[in-house]
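Engineer: Requesting a structural model of the entry that follows:
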Amino acid sequence: MNATANSDIAIVGMAALFARAPDLAGYWYNILNRVDAIGMPPPEWGAERLLDPSSEDLARLYTCHGGFLGELSRFDPRAFGIMPVSLTGGEPDQFHALELAQRALADAGLGEGGYAPERTGIILGHGIHPNRASVNGVQHGVVLDQTVALLRGLLPHLDAAAAAQIRTLLKQELLPLDTDGIPGLVPNMMTGRIANRLNLMGPNYILDAACASSLIAVDAAMNELRRGNADLMLAGGINTSTPPLVYMVFCRLGALSRNSRIQPFAAGADGTLLGEGGGVLVLKRLDDALRAGDRIYAVLKAVGQASDGRAKGLMAPRLEGEVLAMRRAWQQAGLDPASAGLIEAHGTGIPLGDQTEIEALRQVLGARRGAIPDVALGSVKSMIGHCIPAAGAAALIKTALALYHRLLPPTLAGEVNPRLGLEHGRLYLNTETRPWIHGGPAPRRAGVNAFGFGGINTHAILEEAPGADPQPLAAFLGRRWCPGSELLVFSQADRPALLAQLAQLHQRLDQEPALDLHTLAAALWRQRGADGERLALVAADIAGVQKRLAVALDKLADPCRERLQTRDGLYFNARPVPGRVALLFPGENSQYPDMLRALTIEFAELRRGFDFLDGLYGGERDQAPSQAIFPPPTGLDAEAQAVLQAQLRGMELGSEAVFAADRALFQLLSALGIRADALLGHSTGENAALVASGMPQLDEAALGASIRAMNALYRGLEADGAIPDGQLLSVGALPLDAARAVLAADPRLHLTMDNCANQFILFGPREAIAGAHEQLRQQGGFCSVLTLDRGYHTPLMAPMAAAFRRLFEDVEFVASATPTLYSCVTAAPFPAAPEAIRDTAAAQYRQPVRFRESIENLYRDGVRVFIEAGPESHLSAFVRDTLRGRPHLAVACDDRRRGAGEQLRYLLGALFAEGVPLDLDLLHAGCQVAEHAPPVAPYLSTAIPLIQPSATVIEHVRHVLDSSTSAQPSAIPVQPSTPVVNEPAAAAVAVESVPTPTVPVSRHPGPATALTGHFELMQDFLAQQERVMAAWLERRRRS
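Structural biologist: Predicted coordinates for the structure are as follows:
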């Protein structure tokens, strides 16, 4: 133990339960997929009685929408040694908190006995408002006696025994209140129960700071660790039940959205919506966590707190208080707020609050650097609603996962509110899931805001944990990160065995149409049979699987059928013995905005490649390369968009971006078990092929230095006017002989690329290109002028080639036997001698690209499988055109129509069927193939208990009344009351209309009439109580 006042705190475990998110993985999956979990409450909540948008009555609601748990509110008491009877009248929050605490410890790898009880504690944020247990206590302790007293007042001849009997009958209709349910009446029993069941002997208590509760609980837990009072702390926030009374208060304040939509920072935002849920984090000192080898989601640096002081109003946000909390946090951490890359905002959707928060952030983060915003902004409330005391836990967990997985999570919003002025600051509203590319020496950092009613403001700073990459995203989620196609593979020794497997699966899916597709794909990969005949299919759902299985069963019934391939992803080979495999690396002009984004989100290999690129120049450039490759989805005006597009098209970033993508895809293909026999780079793609071959002896630092040196040489030559410019003309549908005739007629023209039988590229001055364009068009060619304007691969680039050749003298080269590196300069393998390697590597800049000839020679040397490892799919098309009519497979890692994430599955399916060795464990890491689904825990109701006598009880009460007296009581004058059907339903004391029983009418209407009058009187009495409460709230609001 090495506790200090400034010790960094590691988050080593987490658990979450929010609307439509039963667990931590489900919560993160929903966030990444922009799932809107807002909806109507469960039927027992009583929305149909309460909803009346036109009413001004406190007990009527203009919206009931929110992020409700609904069917996810479940708890198995037996797992914790709790009597099931305790649940009936208990407080649901206490039971959910217990399970979340246990889950969080399990997530940290700390099961029973995995921690020192006397050094472990728990602090939770929790709101103190009426709940199922407390209202049940009021019903037992107040309402029952009140009801009987009023009855005796209405019926003077009702004796004590009859009154007691009626009380007993009504009490039976309530939830039980006994020693098992009493803990629900004591709020801090929440953490006491957890300490009792999980054997925690450190501090345990709850605190209430409204919406800031979770962050203050975490701050308190951090202080326990820093003072050395504990070695392990659990902290978070719980709000798993939101009764109607809370909605009544928020409606009265006008804080809820009348559109029933929560849209923080959006132009259409008109208020917030509430949410249910809870989150618990397991905290340790960072040094202890590193020493123990714990998985660390993120590092907590500091939590700043500040109050609003004397503000305009108790409920109004104050800019100065928010700014003070943020600055205190960054000062405590000793960090520059300019280093933040993500802000998880308080962002409730209330316009005034959102505008105040943006201004506070603007003051703390500083001015925009360059033309592009660089700090992502979001609010998880847009998806799950405002969980009040648990809101901070939801935000912290989201942010910790963002840092752990190196992703920028999305927020839900339509058009950005123009009044926020985001186009002028560092913030942009991040509405899409995007990779968090970061190449600087400092770790990724994020800030989390939580501002509570009453003017309590908190800001937490989180930082990326030191150490290795996280587990694969699929392993964490147990499925693909987004809905999409899955790859199913089959291999059997012979055709009958394969057909039997396909038929068996087809029949099973008929019976189990809800089978999880990702789990099925994992099971088929892990249980594949002997290699003989192979089939692969790609489908997005079970119906798609069934469709492809039916085609396969039909086509493969023909024993003469040896191959099958369909456009929708069905691949079969009866003799899967592949030829040699070549990887093809594209060069400049294959880059495009958001290229390979889905793969970069899914696989660390891609993200590391772009991290490397961002780290090349530090702060030397106005914008990081990733800002042009993965541009912000909002916050860009026309000028900023033009800047990014120009950067991505430019020589420097364009070639660097493609190099990074090529190299990253090579790493991914290697992780998937793909081993190439040959490598070939097209244009500047030869640099990526050269590095992949291992010929240049360069580590990461030396490679970065070489790239910087090459770009410095290029910029110097460009400044000296040594880089010729002109135009590039792409010509299709004509043979190369047509180009030769044009070239012979005008010496200013140069052949730069011979790509395939139906495409070549010419370069020359604009006038010469215009003449060639017209001449070749008249011959039937399809001609188009490209955006690039440099004379690469022509003798005009000799000065640059010579400069690079000198630079290569500082790089050690060695020959590579496998894979064989081919060059488009010679259309042959690279030479073995280091000097000859340098000559060939430099010559590509002044020699035409002979891609067509190179493919022919690769084919001659036995290559039959061509995999394009880069953005776009141009090279695959060139290969297919060149080898048309000859057996081969040419397939790309990317497809802009499908998206790279989908295309990878098609690529792997085609390779599997072809017999190429693969390792698909990376796709299915963490997927648990269970024989049976886990049992479903009992439903845990959060409904407010009401006195709702059943028809039988009503008849019994009538019988008691009739038996106790035959005298008709005199009428008691009462104030006119509103009919029951129009009265508001329950809030704190749950006023609800009593259902009319379908029973025979009593022959003695006197007591029954009095009983009905009593209930009407009770309704009127409670309605008056509500009106008093409404008036009090109104005075509070105006004060």
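
Engineer: Could you use CA atoms for every contact and neighbour count after this?
Structural biologist: Fine.

Engineer: show me where the stretch 51-200 of the chain has strands.
Structural biologist: For the stretch 51-200 of the chain, strands defined by DSSP state E, counting those that start in this stretch occupy the ranges 66-67, 120-126.

Engineer: Same question for the stretch 701-850 of the chain.
Structural biologist: Under DSSP E, counting those that start in this stretch, the stretch 701-850 of the chain gives strands at 727-732, 750-756, 759-764, 782-785, 820-823, 828-829.

Engineer: just the stretch 351-500 of the chain next, same as before
Structural biologist: So, for the stretch 351-500 of the chain - with DSSP E, counting those that start in this stretch - the strands run 375-378, 407-408, 427-429, 434-435, 445-452, 456-463, 486-492.

Engineer: any idea which of the ones you listed is most buried?
Structural biologist: strand 456-463 (a mean of 28; mean count of other CA atoms under 10 Å).

Engineer: And Lys312, how far from Arg1037?
Structural biologist: Using CA to CA, to the nearest Å, one gets 12 Å for the distance from Lys312 to Arg1037.

Engineer: got it, and Thr168?
Structural biologist: 41 Å.

Engineer: Same check on Ala104?
Structural biologist: Using CA to CA, Ala104 is found at 39 Å from Arg1037.

Engineer: again with Gln102
Structural biologist: 40 Å.

Engineer: before we move on, the earlier item: more neighbours: which of Ala104 and Arg1037?
Structural biologist: Using other CA atoms under 10 Å as the criterion, Ala104 and Arg1037 rank with Ala104 on top: 25 against 13.

Engineer: From what I see, the more buried one and Gly278 are in contact.
Structural biologist: No: using CA atoms under 8 Å, Ala104 is not in contact with Gly278; the gap is 11.5 Å.

Engineer: To what extent is Ser54 buried, counted in neighbours?
Structural biologist: Neighbour count for Ser54, taken as other CA under 10 Å: 9.

Engineer: another one to check against the first:
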Amino acid sequence: DIAIIGISGRYPGAATLEDFWENLKQGKDCITEIPIERWDADQLYDPEKGKVGKIASKWGGFIDDVDKFDPLFFNISPREAELMDPQERLFLQTAWETIEDGGYTLDSLSKVSSLQGSDLGGHVGVYVGVMYGEYQLFGAEESIKGNPMATWFSSSSIANRVSYSMNLHGPSMGVDTMCSSSLVSIHLAIDAIHNGLCSMAIAGGVNVSIHPNKYKNLSQNMFVSDKGRCESFGAGGNGYVPSEGVGAVLLKPLGEAEKDGDQIYGVIKGSSLNHGGKANGYTVPNPNAQAGVIREAIRRSGVSVDDFSYIEAHGTGTSLGDPIEIAGLSKAFTGRRQEGQYCSIGSVKSNIGHAESAAGISGLTKVLLQMKHKQLVPSLHSGVLNKGIDFDKTPFRVQQELASWDVPENRLRLAGISAFGAGGSNAHLIVEEYIPKAKKEYHSEDAAIIVLSAKSIDRLEDQVLNLRSYLDNHKDVNIYDLAYTLQVGRE
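Structural biologist: Here you go, the predicted structure:
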């Protein structure tokens, strides 16, 4: 079992995971028109799908300030930072926030040794899913205008930048399996830990929509929704809405995490990968392969199909893809003892759009937040269900409202997360909730020393305000635990 001990991310309409949870809980649709800072969508917009040079959608999910970065914090020159793909900068920030969330510092990571006894410290892997590298197009366009410029993109550099900046010595790689990239990255990180290639790992994905080329390509291939909605399992879905996102988790063997007193968001019981092989078309999903990857993940996890109470589906909201996904899931759940629609299903894409190479990590983040709050959030645009799916004959019901995530007594909440790449690369991850062992809370009449640090006065003031805001919203925090984390788990 692998413990998730740190997490961070940014998604449309959510600069923090607390914002993300509020949006999910309230059933907020975070899709907007394409910001003018990206490009003038009205100039390129033509609802006629497939028209060369035009885009069939002017909607998407966008995160704020993708161009903002503090290079000196990471000892990077401003000139070098300007030429770096924004995905590299975003993931570096998110990886930092993830290890901080786990209560680790660069110094403590440098002391993570190999479980095999290697002398080299920093035995931490980095795996990042990434799909698009369109920042280079800006360099080409500037050069055509007579301003020679060579912008840089390498999927490996996104992971390698984290390993370099944090002095980590585990495997470090960018992973591109299209829309399953971030879930595949997590699977590879898990395998690396199991095989002794690293003792811990940072894994996740990043995706941005900074150039209209992506929208032109998706429009030509008739992938995008011209309605500006991801109607996961809803009637009338005719494509997906591209979305931005960046997220990461910090992974560690469960036994080690418990021994070290780490916080644990959830436990990864197992995962699996496969490919659809030859199907009815290059981008047409194969339900048998989807069922196969889920069955294999279940086998590896040692759980039963009757144990599941939630599935975070791929759920792109297409009239073809959604019925195929439910067919594959139903096949994977063959042999169940429970009757009726006992397992809830939903898709974060209905809230934020399809984050492509960050889709899997956005779905995992949603599941972990639901486990934390013991609530299931509504899957949007599913008031009228896809007529091509007879849900009554499946074990699944689409989660259409905010509700308590209830499970039978003595049973833990268990969820599956699916991510399927357009070229046929399938991934499935199974996560179980973690119930921490009761610990004796420390209480004292002594003062607690709250240590805060930053690289400048104005940043320090922001740190104070951030902490105050956090404490206002978390009245149950033990002040001595907080003091300890700020003294030991921060630079």
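
Engineer: hang on, the earlier thing: and Glu639 of structure 1, which of the strands of the stretch 351-500 of structure 1 is closest to it?
Structural biologist: With CA to CA, the closest approach to Glu639 of structure 1 among those belongs to strand 427-429: 15.7 Å.

Engineer: can you name the residues of structure 2 that the closest one overlays?
Structural biologist: Across structure 2, the stretch matching strand 427-429 of structure 1 (TM-score structural alignment) is residues 396-398.

Engineer: Now the matching stretch on structure 1. Mean distance?
Structural biologist: Comparing stretch 396-398 of structure 2 with its match in structure 1 after superposition yields a mean distance of 0.9 Å (mean CA distance after the TM-score superposition for structure 1).

Engineer: And the contacts of that stretch?
Structural biologist: 233, 341-346, 379, 382, 391 (CA atoms under 8 Å, 6 or more residues apart in numbering).

Engineer: quick one: which of those residues is nearest Ser154 of structure 2?
Structural biologist: The closest of the contacts of stretch 396-398 of structure 2, once distances to Ser154 of structure 2 are taken by CA to CA, is Gly346, at 33.3 Å.

Engineer: and the counterpart of the closest one in structure 1, what does it touch?
Structural biologist: Mapped onto structure 1 by TM-score structural alignment, Gly346 of structure 2 lines up with Gly378. For Gly378 of structure 1, the contact set (CA under 8 Å, 6+ apart) comprises 343-345, 347, 409-411, 429-431.

Engineer: just Leu254 of structure 2 next, same as before
Structural biologist: So Leu254 of structure 2 contacts 1-3, 267 (CA under 8 Å, 6+ apart).

Engineer: Columns mean neighbour count and distance to Gly321 of structure 1 on top of the strands of the stretch 51-200 of structure 1, output as TSV?
Structural biologist: Shown next, in TSV, are these (neighbours: other CA atoms under 10 Å; distance: least, CA to CA, whole Å):
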stretch	mean neighbour count	distance to Gly321 of structure 1
strand 66-67	28	28
strand 120-126	29	21
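
Engineer: looking at those, which is closest to Pro92 of structure 1?
Structural biologist: strand 120-126 (12.3 Å).

Engineer: average distance between the closest one and structure 2?
Structural biologist: Mean for strand 120-126 of structure 1 is 0.8 Å (mean CA distance after the TM-score superposition for structure 1).

Engineer: residues in structure 2 matched by that strand, start to end?
Structural biologist: The aligned range for strand 120-126 of structure 1 is 124-130, by TM-score structural alignment.

Engineer: Next, find the distance separating the residue nearest the centre of structure 2 from Thr394 of structure 2.
Structural biologist: The centre of structure 2 sits closest to Ile361, judged by CA atoms, centre = their mean, with a distance of 1.7 Å. Computed with CA to CA, the distance linking Ile361 of structure 2 and Thr394 of structure 2 is 26 Å.

Engineer: What of Gly424 of structure 2?
Structural biologist: For Gly424 of structure 2, the distance to Thr394 of structure 2 equals 24 Å [CA to CA].

Engineer: what about the two, which has more around it?
Structural biologist: With neighbours defined as other CA under 10 Å, Gly424 of structure 2 and Thr394 compare such that Gly424 has more, 25 against 20.

Engineer: got TSV for the strands of the stretch 701-850 of structure 1, with mean neighbour count and distance to Val135 of structure 1 too?
Structural biologist: Compiled in TSV, the strands of the stretch 701-850 of structure 1 are given as follows (neighbours: other CA under 10 Å; distance: least, CA to CA, whole Å):
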stretch	mean neighbour count	distance to Val135 of structure 1
strand 727-732	22	77
strand 750-756	24	78
strand 759-764	25	78
strand 782-785	17	76
strand 820-823	24	77
strand 828-829	18	82
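
Engineer: I'd like to know which of the ones you listed is closest to Met189 of structure 1.
Structural biologist: strand 820-823 (69.3 Å).

Engineer: which bit of structure 2 covers the closest one?
Structural biologist: Taking TM-score structural alignment, strand 820-823 of structure 1 hits no residues over in structure 2.

Engineer: would you list every one of the helices in the stretch 151-300 of structure 2?
Structural biologist: With DSSP state H, counting those that start in this stretch, the ranges of helices along the stretch 151-300 of structure 2 come out as 155-166, 181-194, 213-220, 254-260, 287-301.

Engineer: Tell me which of the ones you listed sits most buried.
Structural biologist: helix 181-194 (a mean of 27).

Engineer: which residue numbers in structure 1 go with that helix?
Structural biologist: Using TM-score structural alignment, helix 181-194 of structure 2 corresponds to residues 213-226 of structure 1.

Engineer: Let me know the angle separating the helix ranked longest in structure 1 from helix 244-252.
Structural biologist: Ordering each helix of structure 1 by length in residues (DSSP state H) puts helix 1005-1038 first. Going by axes from the mean of the first three to the mean of the last three CA atoms, to 10 degrees, helix 1005-1038 of structure 1 is angled at 50 degrees with respect to helix 244-252.

Engineer: so how far is helix 1005-1038 of structure 1 from its chain's centroid?
Structural biologist: How far helix 1005-1038 of structure 1 lies from its chain's middle: 47 Å, per CA atoms, centre = their mean, to the nearest Å.

Engineer: Packing partners of it?
Structural biologist: Using 3 or more CA pairs under 8 Å, 6 or more residues apart in numbering; DSSP states H and E, the elements in contact with helix 1005-1038 of structure 1 are helix 144-154, helix 951-964.

Engineer: residues contacting the alignment partner in structure 1 of Ala422 of structure 2?
Structural biologist: Counting by TM-score structural alignment, Ala422 of structure 2 lines up with Phe453 in structure 1. Listed by CA under 8 Å, 6+ apart, the contact set of Phe453 of structure 1 reads 209-211, 314-315.

Engineer: I am finished for the moment; much appreciated.
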